[in-house]
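Asks: 3D model of this:
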Amino acid sequence: MCKRGLLWLAVGALLLGGPVNLVFADPPVADKVIDKPTNVKPVPRGMPDLIPYWNFDPPKSPLFDLKNFTVNGDMRVRPEIRTNSNFGVTQSLPGQPTTGRVGGANDWYVQQWVRIGLNYALSPDVDFFAQPQWAKNWGAADNTINNGAGCSAGGSICSNDAFNNGQADSLFLRQAFIMIRNIGIQGLSLKAGRQLIVMGDHRLFGHFDWANTGFSHDGVTFQYQQPTWELWGGWLKPMDQEFNGFGQQSTSFGVMPQGAPTSTASKAGADSDLFFTRLAFKPMAGLAIEPLWVWQRNGAAQANAASPINGVLAAHANGQSRHTAGMRVALRKSIFDGSAEGYYQFGSMDIGQSGQRAHINAYAFAAEGGVTLPIPWAPRIGLEFNMASGDGDAGNCTSANPAGCGGTANTFENLYPTNHIVMGYADIMAWRNMVAYSASLQFIPFDYAANHFEFRYWNFRRQTAGDCWYRAAQNCYYAPTATNTANHLADEIDFIYTLFFKNNKVAWQLGASYMFAGGFLDNQAGAGNQPVNQTWAYTQLHINF
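Replies: Reported below is the predicted structural model:
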């Protein structure tokens, strides 16, 4: 009993002695340097306390100035139609190669998004920016009575959007970051938060605005700018294994990483990280040279034993450490313009569940150029060539049969691109296991700034017959089969017309593509069957302010 009383006495002394100690401690002296002040209050938020938290009344900030606050916005509505999306041929899924003639698989839908950008300039060098976005397919917001799981008895309407057929995922933050310029060094800027990463011609990194949600990246980036060059780099977090998948997912394409959240003790080591650095400099007028290095590390082990692993799974597969090194060069001089970029990928990736790994050895190259004639309508005639490596062992490579992988992973990783604008408008091709040739004609009739025509022809082929045909989202469109060695996939003709009006605040666009089935699809349909050609078309209305 005596010991218990002494214990409570000691506890009381500690609780009371702390505040008394602070009261009687020597206060800091203003005109005297104190190396170790003893009476400094902690900062609970770990941040400047310019606007304190409140007990009841909300704060009225003396720092806010309306003239430093700006708003911008975008809204787009786009109906799309696609006929014979599988060319009338059975699609062979990874691990399940099949052939045969099937129905048309036609589709029609309307996509819409609206964005509001909110920017506040705290000072000329400090910006706060947030961009919420609402995105949905028309008809996906089902407002009818739903008596499914989660609804109360008696047939009442579900009040929780999570049970109302997809309503809950309509609204998200597309961008939200802090930007600080001239941080310690003139010309050095920092951006922290959710942001867009766009490089060059969008072949490796793009905003993917064509999709209904696009690509956003969470992380920290730095940029150091000088008059003739800039250095850009940072760390991005594509996926944390404590959570399931990307916060951003394309409604149209379903771009997702492989694997589910890990339940192991080493969750941090299983996360996905991406590091990059890019130098852009202009040694002379009209010429830009842009070397790039990217390290993509997806730490979670590959766990899918049934499907082919090497190159056949969708992009950003688990269990890989992939380096991308290369360069882009662009030139614009007089009536000529052109660009070329090439990249080599190396590292290693999982091919089994017992620690087997394959060496990554992949590459890609693209070149395009054009001539703009100095005559009315300013027609531009262009040519383009693209290629990206594939893997001849992809169809045989499974975690259950790592010997079938051949020890290497040769399929090029397309990273986070806007394939829609560089691989054909119909979105049937990614920069993976492909060879493509293109010719184009563009012109600006009637009024130089108000409208634009584009006609383009594409010839798409596989680089190797042992690997997939990959769609724009980098997923396997048709898996390889032992009997179908044809590489000619399809020919595509694109037509795009864009009209700007209302002082360029409104744009209307009309587009159509027609795809002719190639020899690969003839073989896929099998003897006595013929594939059918595919049509894709859209119209969209876009406003911004």
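
Asks: switch to C-alpha atoms for all contacts and neighbour counts from now on
Replies: Noted.

Asks: all strands of the stretch 51-200 of the chain, in order?
Replies: Assigned by DSSP state E, counting those that start in this stretch, the stretch 51-200 of the chain shows strands spanning 69-83, 107-123, 126-137, 171-180, 188-195.

Asks: quick one: contacts of the fourth one?
Replies: Contacts of strand 171-180 from elsewhere in the structure, counted by Cα atoms under 8 Å, 6 or more residues apart in numbering, are 125-135, 189-196, 213, 216.

Asks: how about 6 Å then?
Replies: 125-134, 189-195 (Cα atoms under 6 Å, 6 or more residues apart in numbering).

Asks: Whichever of those residues end up buried, select them in ChimeraX.
Replies: Applying 16 or more other Cα atoms under 10 Å to these, the buried members can be selected in ChimeraX as follows:
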select :126,127,128,129,130,131,132,133,134,189,190,191,192,193,194,195
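
Asks: re earlier: with respect to residue 527, which of the strands of the stretch 51-200 of the chain lies nearest?
Replies: Closest approach to residue 527 among those is made by strand 69-83 (23.2 Å; Cα to Cα).

Asks: buried stuff in the closest one?
Replies: Quick answer for strand 69-83 (16+ other Cα under 10 Å): 74-83.

Asks: residue closest to the middle of this protein?
Replies: What sits nearest the mean C-alpha location of the chain, by Cα atoms, centre = their mean, is residue 215, with 3.1 Å.

Asks: State the helix or strand in which that one lies.
Replies: Using DSSP states H and E, residue 215 maps to neither a helix nor a strand.

Asks: One more, so I can put them side by side:
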Amino acid sequence: MKFVRFSFSFLLFTILMSANAQVKVDAELRPRFEYRHGFKTLFPDNADPAAFISQRTRLKLNYKVEKYDFYISLQDIRVWGDVPQLVTADNSGLSIHQAWAKIRFDSNFALKIGRQEIIYDDSRFFGNVDWAQQARSHDVALLQYKKGAERFDIGFAFNQDNESLTGTTLTTPGTYKAFQYVWYHKDWSNFSASFLFLNNGLQFIDAANSDNNETRYSQTLGSHMKYGKKRLKFTGNFYYQFGSDVADNDLNAYLLGLDLSYKASDKTKLGLGIEIQSGNDNGAPSNGKNKAFSPFYGTNHKFNGLMDYFFVGNHFNNVGLQDIYVNSNFKLNAKSNLVIAYHNFSAQADLMNSNKKQLGSELDMVYSYKIQKDLFLKVGYSQLFPSEGMEILKGNTDGNTNNWGWVMLVVKPTIFNGSK
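Replies: Sure thing, here's the model as predicted:
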């Protein structure tokens, strides 16, 4: 810990003293209180609700010179009370969230390499999951092209758990072995479109025979499109998955999303939409076929309800989802706004031992207030109204209330911003 502090302090001093450099240093402190009574899954009998305060602390440094950029983001993630007082060693979540360099070959081409967030379009398939205190980043090499209204990215990742002498089997849980992708985006006057192709490799490990360990690849082909004119805006997401899943099932899955928003006034915006993700009958692949779509690296908390019942650490390879929703955004004054959304959920495929697909509905409300520059308060409340289908899906018929509330303070000062 002392070495990390010394190293970063020395690096910061060296950069600030460099000539012909643009330097910016930002910080972030984000404590959040949560009350969970049915968050992610139906609340069981004979249990107490959860309540805790988590906190993210970040220090971010961005250094720019003529031919390259350098960026580093250090973060500490903790729950208040997860280490004792007077502790001699802190084993909490100190980590490097981002550490990358961007090398500019000319005005159009660049190479961005290192640990970095990948965010495209509306974050449906690639996003940083900023709601999660730890957020998401990737170790990746990214070749970028940008000219006028066009952007073209090619990304490569290859993960390994140590510097081994033999073999390349990845044993790190919860991550991918490798991927390669191409993303293209272009803007027109009232229309924009993006196209994505991802070749995603997951590590298969055969416990009985290590010679059978292999990387199994699926492919995702998709598009994100937007059309806007005057007060109306249409957004569409279309993705298709094929290839093999990690269990070597043949993958045949899709996501379709359509969203309409209307700016009723300078203070009110209204929206409605539908998203369908394909799934498996009875909630599991069968006969070597998998029809369940996986939004691998998207900011899934942003979609399908804020209570995270779907595709946030759960619901993968299951019965899929149909989400019909309406939402509204009210600008209350110059410093505050209120977002209200209502979702109606149903299964896309058949539930086990039931001909009912209705899962229930959810109401989400988020209030935001700008206290002053770099200081924000956010408050949220969500209520889930489950139906019989949700009880079958989650294996819980206790019939309890399911709600979730939170309060978050965000402090994001710029410590230094200048050039020498």
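
Asks: Please work out the TM-score for the two chains.
Replies: For this chain pair, the superposition-based TM-score is 0.84 by TM-score structural alignment, normalised by the length of the second structure; 387 aligned residues with a Cα RMSD of 3.0 Å.

Asks: re the thing from before, CSV for the strands of the stretch 51-200 of the first structure, including distance to residue 264 of the first structure?
Replies: CSV is the format used below for these (distance: least, Cα to Cα, whole Å):
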stretch, distance to residue 264 of the first structure
strand 69-83, 43
strand 107-123, 38
strand 126-137, 34
strand 171-180, 29
strand 188-195, 28
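
Asks: Between those, which one is closest to residue 417 of the first structure.
Replies: Comparing those under Cα to Cα, the one sitting nearest is strand 188-195, at 14.7 Å.

Asks: which residue in the second structure lines up with the residue nearest to the centre of the first structure?
Replies: In the second structure, the residue paired with residue 215 of the first structure is residue 136, using TM-score structural alignment.

Asks: List the contacts of its match.
Replies: By Cα under 6 Å, 6+ apart, the contact set of residue 136 of the second structure is 128-129.

Asks: Same question for residue 411 of the first structure.
Replies: 311, 362, 389-391.

Asks: go again using 7 Å as the cut-off
Replies: By Cα atoms under 7 Å, 6 or more residues apart in numbering, residue 411 of the first structure lies in contact with 311, 362, 389-391, 432-433.

Asks: Which one of these is nearest to residue 328 of the first structure?
Replies: Nearest to residue 328 of the first structure among the contacts of residue 411 of the first structure, with distances taken as Cα to Cα, is residue 362, at 17.1 Å.

Asks: The closest one maps to what in the second structure?
Replies: By TM-score structural alignment, residue 362 of the first structure lines up with residue 253.

Asks: Next, work out how far apart that match and residue 263 of the second structure are.
Replies: 34 Å (Cα to Cα, to the nearest Å).

Asks: The two: which is more packed in?
Replies: Set side by side, residue 253 of the second structure and residue 263 show more neighbours around residue 253, with 21 against 16, by other Cα atoms under 10 Å.

Asks: Helices of the stretch 351-500 of the first structure, start to end?
Replies: Along the stretch 351-500 of the first structure, no stretch is classed among the helices by DSSP state H, counting those that start in this stretch.

Asks: in it, which spans are strands?
Replies: With DSSP E, counting those that start in this stretch applied, the stretch 351-500 of the first structure shows strands at 357-372, 380-388, 408-409, 434-443, 451-461, 469-470, 476-478, 488-501, listed in chain order.

Asks: Now the fourth one on the second structure. Mean distance?
Replies: After superposition onto the second structure, the average distance of strand 434-443 of the first structure to its aligned residues comes to 0.8 Å, using mean Cα distance after the TM-score superposition for the first structure.

Asks: With adjacent residues omitted, what lies nearest to the aligned residue in the first structure for residue 154 of the second structure?
Replies: Correspondence of residue 154 of the second structure to the first structure, assessed by TM-score structural alignment: residue 233. Take residue 233 of the first structure and drop its neighbours on the chain: the residue closest to it by Cα to Cα, 6 or more residues apart in numbering is residue 277, 4.0 Å away.
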